[in-house]
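Student: this is the structure alone, sequence omitted:
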């Protein structure tokens, strides 16, 4: 499915509120992979400030936060943006939290542990219900003169069509959805191959080399190596690989 855009053509903004940094970063990464913008904060006060300054289109909100509870945060968020959709994160056995959250005005909830795909699907549903056309899906990803169509699986650079294998396509899509972000080999393995190659991260290097031959050869390089960190795709970036 393509990226979600608001009526004015910008990517949907989702605020993740959770005091577990690894979980918050994982959720944010999954949302960015969908072509959305994502920010994360670790407490209720930060959530209210972020919503006020950033004007999020939706919020993923943990019920348990270090400075206050999610229900109090919900009321404050709605004071800033009355109609903002809120998806609660709750513990699996906390039935009372789920009931309290929905009663207090939360729009939906998922229980921990959850799948990233479920969170994205729930958010799409909330945005559709909240906006009646507020969000539209598009299938084209564009970075500089590089264009990828997520529906037809076609790729062009400077209007020249580029033929990719299925794995090369998924790798390029991940890089383009996270343009200007350095992605580690572990992140790429997890998202593109969906499992660990038993430490064989050289599979990433191999497919990066395949992509470079098709995307960068004879043109200004877009795929760059950040030694010790990973890879980054940038439009028209100068310098070596």
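Tutor: Alright, I've got the coordinates. What you see is a predicted model, and the numbers here were worked out from it, not measured in a lab. Numbers count the residues shown, from 1 in each chain.
Student: all contacts plus neighbour counts: C-alpha atoms, from now on.
Tutor: Will do.
Student: after the longest helix anywhere in the chain comes which helix or strand?
Tutor: Longest helix of the chain, by residue count under DSSP state H: helix 116-131. Downstream of helix 116-131, the next assigned helix or strand under DSSP states H and E is strand 135-138.
Student: what does stretch 106-113 contact?
Tutor: Here stretch 106-113 makes contact (C-alpha atoms under 8 Å, 6 or more residues apart in numbering) with 74, 85-92, 98, 102, 118-119, 122, 126.
Student: any quick ChimeraX command for the buried ones out of these?
Tutor: Remark: buried members of the contacts of stretch 106-113, expressed as a ChimeraX selection using 16 or more other C-alpha atoms under 10 Å:
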select :74,85,86,87,88,89,90,98,102,119,122,126
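Student: can you flag which of the contacts of stretch 106-113 belong to strands?
Tutor: Members of those lying in strands (criterion: DSSP state E): 86, 87, 88, 89, 90, 91.
Student: tell me the contacts of the third one?
Tutor: Residue 88 makes contact with 60, 61, 62, 63, 98, 101, 106, 107, 108, 109, 110 under the criterion C-alpha under 8 Å, 6+ apart.
Student: apply 7 Å and report the result again.
Tutor: Taking C-alpha atoms under 7 Å, 6 or more residues apart in numbering, we find residue 88 in contact with 60, 61, 62, 63, 106, 108, 109, 110.
Student: counting neighbours, what do you get for the second one?
Tutor: Okay, so that is residue 61. 28 (other C-alpha atoms under 10 Å).
Student: ok, the fifth one next?
Tutor: A total of 21 residues lie near residue 106 under the criterion other C-alpha under 10 Å.
Student: and it, helix, strand or coil?
Tutor: The assignment at residue 106 comes out as coil when based on DSSP: H, G, I helix; E, B strand; the rest coil.
Student: helix, strand or coil for residue 31?
Tutor: Under three-state DSSP, residue 31 comes out as helix.
Student: follow-up on the earlier one: which elements pack onto the longest helix of the chain?
Tutor: Using 3 or more C-alpha pairs under 7 Å, 6 or more residues apart in numbering; DSSP states H and E, no helix or strand is in contact with helix 116-131.
Student: how about the helices in the protein?
Tutor: Secondary structure of the chain (DSSP H): helices at 21-33, 44-54, 70-80, 95-103, 116-131, 166-177, 185-188, 202-215.
Student: coming back round to it: and the ones in strands among the contacts of stretch 106-113 as CSV, adding distance to residue 174?
Tutor: Shown next, in CSV, are the ones in strands among the contacts of stretch 106-113 (distance: C-alpha to C-alpha, whole Å):
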residue, distance to residue 174
86, 27
87, 25
88, 27
89, 26
90, 29
91, 30
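Student: next up, a structure to set beside the first:
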């Protein structure tokens, strides 16, 4: 699997569980900042500037719900997942009222956590693009609505189809997308002619993004593509 390089802010006071989760996420190339005491969470969050937060609810000095509210005040779009051993419906509702986007009950599997993290990140990417905002892709900044890809001071004007293709990959970052789905979204059919055109556009995008080797646009033969941004 390609590297993601996604920054995860993880607040957990159980040292054994925290160590397992942190190491498991790092083994999949996530960058993880772990905090064990609720009173330090907001300060560490501001310094770390994560892509997503995973917050335990029961914490010393300040609980996860309070931290979630504080984070939401600083960044209204930040994806937040709450972890809790509680099972009452009112606790789940409180989590969502505190700014949570998702809620996982303990004990949980790492695969479930990773799927939920990737799902929230994908939704966040799509929301950002639909609002016409810029998207950070490693050292590049992509403006989907303006058809612009910026690297340092250099602005690359994209064609409509180039921008649409990069938009599709950005929305599906860290997920595999089939070749047919890409063809149908951009051309409306998967004819041989359009398939050859797609190959040309893929080559162009790789050329445009070559200045940041951590950006991977991988062709999965017989399947489709996997786009990721992370460590080299």
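Tutor: Cool, the structure landed. The structure presented is a predicted model; accordingly, all values stated were derived computationally and were not measured.
Student: for residue 176 of the first structure, state which of the contacts of residue 88 of the first structure is nearest.
Tutor: Each of the contacts of residue 88 of the first structure was checked against residue 176 of the first structure using C-alpha to C-alpha; the closest is residue 60, at 24.2 Å.
Student: is it true that the closest one touches residue 90?
Tutor: No. Contact criterion C-alpha atoms under 7 Å: residue 60 of the first structure and residue 90 do not qualify, at 10.8 Å.
Student: hmm, back to that, average offset of the longest helix of the first structure relative to the second structure?
Tutor: Taking mean C-alpha distance after the TM-score superposition for the first structure, the mean distance separating helix 116-131 of the first structure from the aligned residues in the second structure is 0.6 Å.
Student: residues in the second structure aligned with that helix?
Tutor: Mapping helix 116-131 of the first structure onto the second structure (TM-score structural alignment) gives residues 110-125.
Student: residues in the second structure matched by stretch 54-74 of the first structure, start to end?
Tutor: Aligning stretch 54-74 of the first structure against the second structure (TM-score structural alignment) gives residues 48-68.
Student: burial of the residue nearest to residue 57 of the first structure when sequence neighbours are not counted, as a residue count?
Tutor: Of all residues not flanking residue 57 of the first structure in the chain, residue 13 sits nearest, at 5.2 Å (C-alpha to C-alpha, 6 or more residues apart in numbering). Per other C-alpha under 10 Å, the neighbour tally for residue 13 of the first structure reads 22.
Student: what does the one 10 residues further on give?
Tutor: By other C-alpha under 10 Å, the residues close to residue 23 of the first structure number 13.
Student: please pull up the equivalent of it in the second structure.
Tutor: By TM-score structural alignment, residue 23 of the first structure lines up with residue 17.
Student: before we move on, back to that, out of the contacts of stretch 106-113 of the first structure, which one sits closest to residue 175 of the first structure?
Tutor: For the contacts of stretch 106-113 of the first structure, the closest approach to residue 175 of the first structure (C-alpha to C-alpha) belongs to residue 119, at 21.5 Å.
Student: ok, now which ones touch the closest one?
Tutor: So residue 119 of the first structure contacts nothing (C-alpha under 7 Å, 6+ apart).
Student: for residue 79 of the first structure, see how far away it is.
Tutor: Residue 119 of the first structure sits 24 Å away from residue 79 of the first structure when distances are taken as C-alpha to C-alpha, to the nearest Å.
Student: kindly report the same for residue 127 of the first structure.
Tutor: 19 Å.
Student: which of the two has more neighbours?
Tutor: Remark: of residue 127 of the first structure and residue 79, residue 127 carries more neighbours, 22 against 13, as counted by other C-alpha under 10 Å.
Student: got the contact list for that one?
Tutor: Counting by C-alpha under 7 Å, 6+ apart, residue 127 of the first structure touches 85, 135.
Student: residue in the first structure paired with residue 95 of the second structure?
Tutor: For residue 95 of the second structure, the residue aligned by TM-score structural alignment is residue 101.
Student: quick one: that match and residue 34 of the first structure, what's the gap?
Tutor: On the measure of C-alpha to C-alpha, residue 101 of the first structure and residue 34 of the first structure end up 26 Å apart.
Student: can you check residue 119 of the first structure too?
Tutor: In terms of C-alpha to C-alpha, residue 119 of the first structure sits 11 Å off from residue 34 of the first structure.
Student: burial measure for the closest residue to residue 72 of the second structure other than its chain neighbours, as a count.
Tutor: Nearest non-adjacent residue to residue 72 of the second structure, counting by C-alpha to C-alpha, 6+ apart: residue 99, 6.1 Å away. When neighbours are counted by other C-alpha under 10 Å, residue 99 of the second structure registers 24.
Student: how many other residues sit next to residue 125 of the second structure?
Tutor: 20.
Student: nope, residue 87 of the second structure is what I meant
Tutor: Residue 87 of the second structure: 11 surrounding residues under other C-alpha under 10 Å.
Student: got it, and the one 3 residues further on?
Tutor: Burial of residue 90 of the second structure, expressed as a neighbour count using other C-alpha under 10 Å, amounts to 9.
Student: just to revisit the earlier point, make a markdown table out of the contacts of residue 88 of the first structure and add distance to residue 43 of the first structure.
Tutor: Output for the contacts of residue 88 of the first structure, formatted as a markdown table (distance: C-alpha to C-alpha, whole Å):
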| residue | distance to residue 43 of the first structure |
| --- | --- |
| 60 | 12 |
| 61 | 10 |
| 62 | 9 |
| 63 | 11 |
| 106 | 18 |
| 108 | 20 |
| 109 | 18 |
| 110 | 19 |
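Student: just the closest of those residues to residue 156 of the first structure, please.
Tutor: residue 60 (35.2 Å).
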